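Student: sharing a model prediction with you, sequence too.
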Amino acid sequence: MENVANTAAHTDQKQYQLPLAILTSLFFMWGFITCLNDILIPHLKAVFELSYFQAMTVNTAFFGAYAIVSYPAGAYVKKVGYQRGIVTGLTIAGVGCLMFYPAASTQVFGLFLLSLFVLAAGITVLQVSANPYVTRLGPVRTASSRLTLTQAFNSLGTTLAPFFGAAFIFSVATVASAELATMSAESVEAYKASQAASVQLPYIILATALFVLAIIFSRLNLPVIEEEQHDPELAKGGFKAALKHSHLLFGVIGIFVYVGGEVTIGSLLVNFFAEPSIAGLAEKEASALVSYYWGGAMVGRFVGAAVMTKVSPRAVLTFNALAVVVLVLTAMNTSGSTAMWAILAVGLFNSIMFPTIFSLAIERLGPLASVGSGLLCVAIFGGAVIPPIQGLIADLHGIQFSFILPVLCYIYIAWYGFSGSKLKD
């Protein structure tokens, strides 16, 4: 009987290998697309002569989709299944990418924002489908390791995206404001048109890749995983009951400020490096350096996973958050390479924060864990709220001082690791 059981387990594992291998491409794609915003924001800021506040509304459009689409996407995936949910998400994201073409042709900033919202809506459906699917494609005991592996490919996407963006989006040489002032109106108009058009090719390439993936996933014979049945009585007042657990409530706030802090730092790196007192880099050179920020997060994820087998996750979260506070304060109060490398090193310590906050927040929630997970996913909306606020501070007091906002975010995360995450009951 033992041999039969082992044979069955081996067969199941082999059955899941191909689906898991293909699913990693999805994690890579949405990491790649999300990180591309860090290149798009300074580009659109220059093309449309936006304030920092206006430029950071790119994040509002993108991450706002998480708050609006998450729950309808969950209901849709529950009805049609994981595989069809993945195909739908890929298709919607592809349409969003195609919308960049008319947005660039007409040079309407609002159309860029709409394109980003549609793109992010597709990615939200994709995440709602793929994350739980990965955890259930195999034994429960190895679910976290499977998700960690696929998340590593997500980090690979965020690391490579800045190089792609620098090569395509900043392919047209930037003209300084002083030089623009000496050009004729027709020359300025032609220059801005060429700058806007530089986003068309990269997003057409992304749209093509997404549509190809959608076709592949629609034709694959993937294992059908039945959705778990939940107690209907539990759903009644589930949110209210879940939020009575203080470690979850504080964790929702923690995810909100973490995503906001991480995204707003990444979004301002190109402009920060362009400051004469920091590095005075051109946009194309600065964009390539953004990969160090996200690459640090990829490396830190593996290091952190090893460290947390020996050290309490709460202690690691507290240490990392305090390290980020020190690094950001250093970037705010120094100049040159010291400030530049201090802000880039933040990525290394960011690495473990999202999964650690998430796991601490749903600890011992029992049957309320799924409700708690939903609340934590909606808290990603912090990426839509905090960046515009930092943009406003940058407009009023300068980009270097504006990093005081992420400092406050990470101080809260340090408190959550030290005290707020502790179980009260």
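Tutor: Perfect, I can see it now. Values in this document were obtained by computation on a predicted structure and should not be read as measured data. Numbers count the residues shown, from 1 in each chain.

Student: going forward, measure contacts and count neighbours with C-alpha atoms only.
Tutor: Will do.

Student: for F170, helix, strand, or coil?
Tutor: coil (DSSP: H, G, I helix; E, B strand; the rest coil).

Student: now it: closest residue in space that isn't a chain neighbour?
Tutor: Spatial nearest neighbour of F170, excluding adjacent residues (Cα to Cα, 6 or more residues apart in numbering): K284 at 5.6 Å.

Student: correct me if wrong: F401 contacts M332.
Tutor: Yes. F401 is within contact range of M332, at 6.1 Å (criterion: Cα atoms under 8 Å).

Student: next up, a second structure to put side by side with the first:
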Amino acid sequence: MKSELNGTVSPPMEAQDMPVVSKENRVYFMLLVSCFALWGLLNNMTDNLVPSFAKIFMIKAVDSSLVQVAFYGAYAVLALPAAFIIKRYSYRVGVLVGLGFYMVGAFGYIPAALLQSYNLFLVSIFILAGGLSVLETTCNPFVLSLGAQETSVRRLNFAQAFNPLGSMAGLFLAKYVILAHLNPATLDDRLAMGASELAALRDSELFWVCVPYVGLILIAFVIWCVFFRSKLSDKDAADEMTVAEALKRLLSIPRYYCGVMAQFFYVGVQIAVWTWTIKYAMTNLHVIEAEAANFYIYSIFLFIGCRWLCTYLMKYITPAKMMAAFAAGGIVCSIGTVYLPIDVSIYTLIAISGCMSLMFPTIYGIALRGLGPEVKFGAAGLIMAILGGAIITPMMGGLVDNSTLAFLVSGFTPEETAIRSAFFLPAFCFAVVFAYALRFRHAQEES
């Protein structure tokens, strides 16, 4: 069989009948799945902090999006150190370190709320997200290693299918614990309040921001204890490949470094679209945060359903070709969200999430497939690409604040035009993913 770097050979037909996870690895697999669900929950709950902090601290959209800069910036900073940890020790140690960072960061929400400090919240979010970066750098390649290479992309998609289940839990926590306890007072109302009255209002709202994050510390500690007592370990932690050798190898593989670029733009579009979904619904449908969050929830339901469907269809359809079709759909839906009337565009907005469903694990699996000892540093590069969420999201916030592309849209109010025109940016991001999928549509993968 030819190397996937050189040829377009199809995988053996028996790959369709191989188990996604071997029997001896199922317990380990489910332990890792619990981490996938945890960071999914935290990712999506954090998306809702952007409109929440904008209201609580009375700041602009671009300033409130610093939440995403701190969150996804931590991914870029901590991913490479995580690679050194799992190379020097083991995947298991990586999980323990990641969960430890999360617990420290979540505890930081308490003094941030007591001091009503937005900057301290950003520091705590950075530490918390740093832990998630270590977890993702560790868990994704470990899942790839728990079985046959022919089923690696399917196995990662299967594990990642539990991630949006955690995301859904995070959405409900955000909707019913955080957003539901935001005072309906507008910016003008808050500006008219006295200092003591405004401080009391913020105390109440920030208390409910803290509740889910601090409460999850107990769950994280239970998972930490299970991993601490387990015998999980990777098979190649003692490899002698140096960092320079690993980077040289990775930079010689177009499928890998183009995958890092595609992952950057994919994560950027996912976080940006989900971050501004609530504002889009509020602006165009004239509803409050808690009601607008329903459309976010519908988006995640569709995301979950499509993720599970795509995981099944990968037995029969090449993942890269499927991703190209979904990326094309994402471009169409993004343009529809810009131009169509609200009774239609709200559905194209939701449909964007269905188009995104298979992209992260598919790009990840294609980019890392067939790598040897350098896979850990390769995984770190792909997790560092999550920096796209920290860059694309505030870029979209700037488009909203400044109405930069509003001249391309007409027939709506200025506020509606500002948020609608910002969705040209997701269309561009999908185009990058589409180009990557076409370039490597013949890469050797399971059918």
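Tutor: Received, thanks. Bear in mind the structure is a predicted one, so any value in this text is a computation, not a measurement.

Student: if we can go back for a sec, higher neighbour count, F401 and M332 of structure 1?
Tutor: The neighbour count for F401 of structure 1 versus M332, taken as other Cα atoms under 10 Å, is higher for M332 (19 against 16).

Student: what about the alignment partner in structure 2 of that one, helix or strand, and which?
Tutor: Following TM-score structural alignment, the counterpart assigned to M332 of structure 1 within structure 2 is V338. In this structure, V338 of structure 2 sits in helix 319-339 according to DSSP states H and E.

Student: for G96 of structure 1, same thing?
Tutor: Using DSSP H and E, G96 of structure 1 falls in helix 82-98.

Student: so that helix matches what in structure 2?
Tutor: Going by TM-score structural alignment: helix 82-98 of structure 1 matches residues 91-107.

Student: do stretch 53-70 of structure 1 as well
Tutor: On structure 2, the counterpart of stretch 53-70 of structure 1 by TM-score structural alignment is residues 62-79.

Student: outside of that stretch, which residues touch it?
Tutor: 46-47, 49-51, 53-54, 122-123, 125-134, 137, 380-381, 383-391, 393-395, 397-398, 401 (Cα atoms under 8 Å, 6 or more residues apart in numbering).

Student: out of these, which sit inside strands?
Tutor: Among the contacts of stretch 62-79 of structure 2, no residue falls in strands (DSSP state E).

Student: which non-adjacent residue is nearest the equivalent of A320 of structure 2 over in structure 1?
Tutor: Under the alignment (TM-score structural alignment), A320 of structure 2 pairs with R314 in structure 1. Distance criterion Cα to Cα, 6+ apart; nearest residue to R314 of structure 1, sequence neighbours excluded, is G417 at 4.7 Å.

Student: and the gap between that neighbour and S359 of structure 1?
Tutor: Distance of G417 of structure 1 to S359 of structure 1, computed by Cα to Cα, to the nearest Å: 12 Å.

Student: so between these two, which is more surrounded?
Tutor: It is G417, of G417 of structure 1 and S359, that has more neighbours when counted by other Cα under 10 Å, with 26 against 17.

Student: over to the residue in structure 2 that the more buried one lines up against. Which of the three states is it?
Tutor: Under the alignment by TM-score structural alignment, G417 of structure 1 pairs with A437 in structure 2. With three-state DSSP as the basis, A437 of structure 2 sits in helix.

Student: unless I'm mixing things up, A437 of structure 2 is touching A328, no?
Tutor: No. Counting by Cα under 8 Å, A328 is not a contact partner of A437 of structure 2; they are 10.3 Å apart.

Student: any idea how far apart the tips of stretch 101-116 of structure 1 sit?
Tutor: Stretch 101-116 of structure 1 end-to-end distance (Cα to Cα) = 12 Å.

Student: let me fix that: stretch 308-328 of structure 2
Tutor: One end of stretch 308-328 of structure 2 sits 20 Å from the other (Cα to Cα).

Student: can you list the buried residues in it?
Tutor: 308, 310-311, 314-315, 318-324, 326-328 (16 or more other Cα atoms under 10 Å).

Student: in structure 1, which helix has the most residues?
Tutor: helix 2-47 (DSSP state H).

Student: now the element after that one, going C-ward?
Tutor: Next element after helix 2-47 of structure 1 (DSSP H and E): helix 52-55.

Student: that following helix vs structure 2, average distance?
Tutor: Superposing on structure 2 and averaging over aligned pairs (mean Cα distance after the TM-score superposition for structure 1), helix 52-55 of structure 1 comes out at 1.3 Å.

Student: ok now that helix, how far from the chain's centre?
Tutor: 19 Å (Cα atoms, centre = their mean, to the nearest Å).

Student: in the following helix or strand past it, what counts as buried?
Tutor: Counting by DSSP H and E, the element after helix 52-55 of structure 1 in chain order, helix or strand, is helix 57-80. By 16+ other Cα under 10 Å, the buried positions in helix 57-80 of structure 1 come out as 57-67, 69-71, 73-74, 76-78.

Student: and stretch 246-264 of structure 2, by the same measure?
Tutor: Across stretch 246-264 of structure 2, burial judged by 16+ other Cα under 10 Å covers 246, 250, 255-264.
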